[in-house]
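Participant: Here you go, sequence then predicted model.
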Amino acid sequence: MNIGLTGGIASGKSTVATVLVERGALLIDADQIAREVVLPGTPLLAQVAAHFGQAVLNPDGSLNRKKLGEIVFADPAARKDLEGLLHPQIRALMKQRMLEAEAADPHRLVVVDVPLLFESGLQAMFEQVMVVYVSRATQLTRLMARDGLTAEQAQRRLDAQMAIEEKKERADIVIDNEGSLSDTERQIDHFLEGKGL
């Protein structure tokens, strides 16, 4: 079985992913794949630099994520351009890893962590979609604390994504991550037991 794991920024997806892995699931991380496809020397990194300018590269030739983030979070058209470059390659690699995991162990739960799963229209790739939910107020507080952002910067990042309430509505499984870690673990165990995993 495979599930897509998503949520909003700072909702605690990593925590839920870690618990699922501790329970035996195999994790495929779309963010990690997104970093792989733009490693120094890759054709995709050259395309990103050609489109957004050499300023998005660090002196060592790696991608300056902070600089690129400043550009794309301030300009929806630029964000669309970036997604148009990255998403097809990320999707292809994700699908390849899912097929490899299924071939290696057909009975193992495969969890694919995809931050922008609904925004990218990827729900059809998965048997079910699990959303890690916290309120928008909690997201803002956690995001400002985690990334050292101002309220305005944090607000902009949240506004760039689908509202967490809408993701919750569209989910097959909702893990409410407002409470303690043991509350979250209990919900995950309940889900796994229900699936006979």
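Facilitator: Structure received.
Participant: Please make it C-alpha for all contacts and neighbour counts, starting now.
Facilitator: Will do.
Participant: give me the element the closest residue to Val19 other than its chain neighbours is part of.
Facilitator: Nearest in space to Val19, with sequence neighbours left out and distances taken as Cα to Cα, 6 or more residues apart in numbering, is Glu185 at 6.9 Å. Counting by DSSP states H and E, the element that carries Glu185 is helix 181-194.
Participant: Need the three-state assignment for Thr6.
Facilitator: Look at Thr6: counting by DSSP: H, G, I helix; E, B strand; the rest coil, its state is strand.
Participant: so it sits right up against Thr15, yeah?
Facilitator: No: using Cα atoms under 8 Å, Thr6 is not in contact with Thr15, being 11.8 Å away.
Participant: here comes the other one, which I'd like you to weigh against the first:
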Amino acid sequence: MLAKRVIVLTGGIGSGKSLAADHFAAKGITVVDADALSRQLTAPGGAAIAAIRSAMGPQWFRKDGGLDRDRVRALVFADPSARQQLEAILHPMIRCEAQAALALAPEPYVIYMVPLWIETHRSPMRSRPTEGPVEGIIVVDCAEETQIQRVMQRSGLTREDVLAIMATQASRAERQANATHLLNNDGGIEQLAQQIDALHQQLIHS
């Protein structure tokens, strides 16, 4: 039987979304990762390459033909119009790929990991027609200082860099307000795993 229950997994930078997704996957739950789909679309030979090259020019591509994601990330961070241009190309393609993957996922439910779900679904006009019905939103949550320290340690970014990225994302309060399920990740891996175990049982029995 195909999964009819799509549960979104989201959270701010450094919150621990990927760690949470790995725990769900370890339980046999299909995880559809929007970021992974984006990377596939912009890899050498990816389906989005031609449209992005036509819209933005060849200077944003590596020698192997793939999108230079680091340079483009800096561009769209500094230039909202470039961000809108790129999103107009990528988002419909990501939704199309995600819809196909979600439709093939088995029961009892499927996790759809979208880092910027809250930011891209603030308006009712931008809600869910292409992803299909969404039953719940899991937000992986932690203190902002925890986010900052994690990102600095893993990426080498400065505190100011991390704060600038966080300023472009939904606030912690906004994410919490939109959550149907909240996972606290201020503690260790065991604490997060226990919460996911309990939520998994809740989801398969509801």
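Facilitator: That came through fine. What you see is a predicted model, and the numbers here were worked out from it, not measured in a lab.
Participant: re earlier: who has more neighbours, Thr6 and Thr15 of structure 1?
Facilitator: Neighbour count, other Cα atoms under 10 Å: between Thr6 of structure 1 and Thr15, Thr6 has more, with 29 against 15.
Participant: what residues are up against that one?
Facilitator: The contact partners of Thr6 of structure 1, taken as Cα atoms under 8 Å, 6 or more residues apart in numbering, are Lys13, Asp113, Val114, Pro115, Leu116, Leu117, Val129, Met130, Val131, Val132.
Participant: So which of the residues you listed sit within strands?
Facilitator: Cross-referencing these against strands under DSSP state E gives Asp113, Val129, Met130, Val131, Val132.
Participant: and the residues you listed as CSV, adding neighbour count and distance to Ala151 of structure 1?
Facilitator: Formatted as CSV, these follow (neighbours: other Cα atoms under 10 Å; distance: Cα to Cα, whole Å):
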residue, neighbour count, distance to Ala151 of structure 1
Asp113, 24, 26
Val129, 27, 30
Met130, 25, 28
Val131, 28, 24
Val132, 29, 22
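Participant: Need the counterpart of Leu182 of structure 2 in structure 1.
Facilitator: Counting by TM-score structural alignment, Leu182 of structure 2 corresponds to Val174 in structure 1.
Participant: next one: Ala43 of structure 2
Facilitator: So, by TM-score structural alignment, Ala43 of structure 2 is matched to Leu39.
Participant: I'd assumed Ser62 was in contact with its match.
Facilitator: Yes: at 6.5 Å, Leu39 of structure 1 and Ser62 qualify as touching, with contact defined as Cα under 8 Å.
Participant: Can you give me the distance of Met93 of structure 2 to Val76 of structure 2?
Facilitator: 18 Å (Cα to Cα, to the nearest Å).
Participant: Now do the strands in structure 1.
Facilitator: 2-7, 26-29, 110-113, 128-133, 173-176.
Participant: Those: which one's closest to Ala103 of structure 1?
Facilitator: Checking these against Ala103 of structure 1 by Cα to Cα gives strand 110-113 as the closest, at 11.3 Å.
Participant: That closest one against structure 2, how far on average?
Facilitator: In the superposition with structure 2, the average deviation recorded for strand 110-113 of structure 1 is 0.8 Å (mean Cα distance after the TM-score superposition for structure 1).
Participant: Also stretch 87-97 of structure 1?
Facilitator: Counting by mean Cα distance after the TM-score superposition for structure 1, stretch 87-97 of structure 1 comes out at 0.7 Å.
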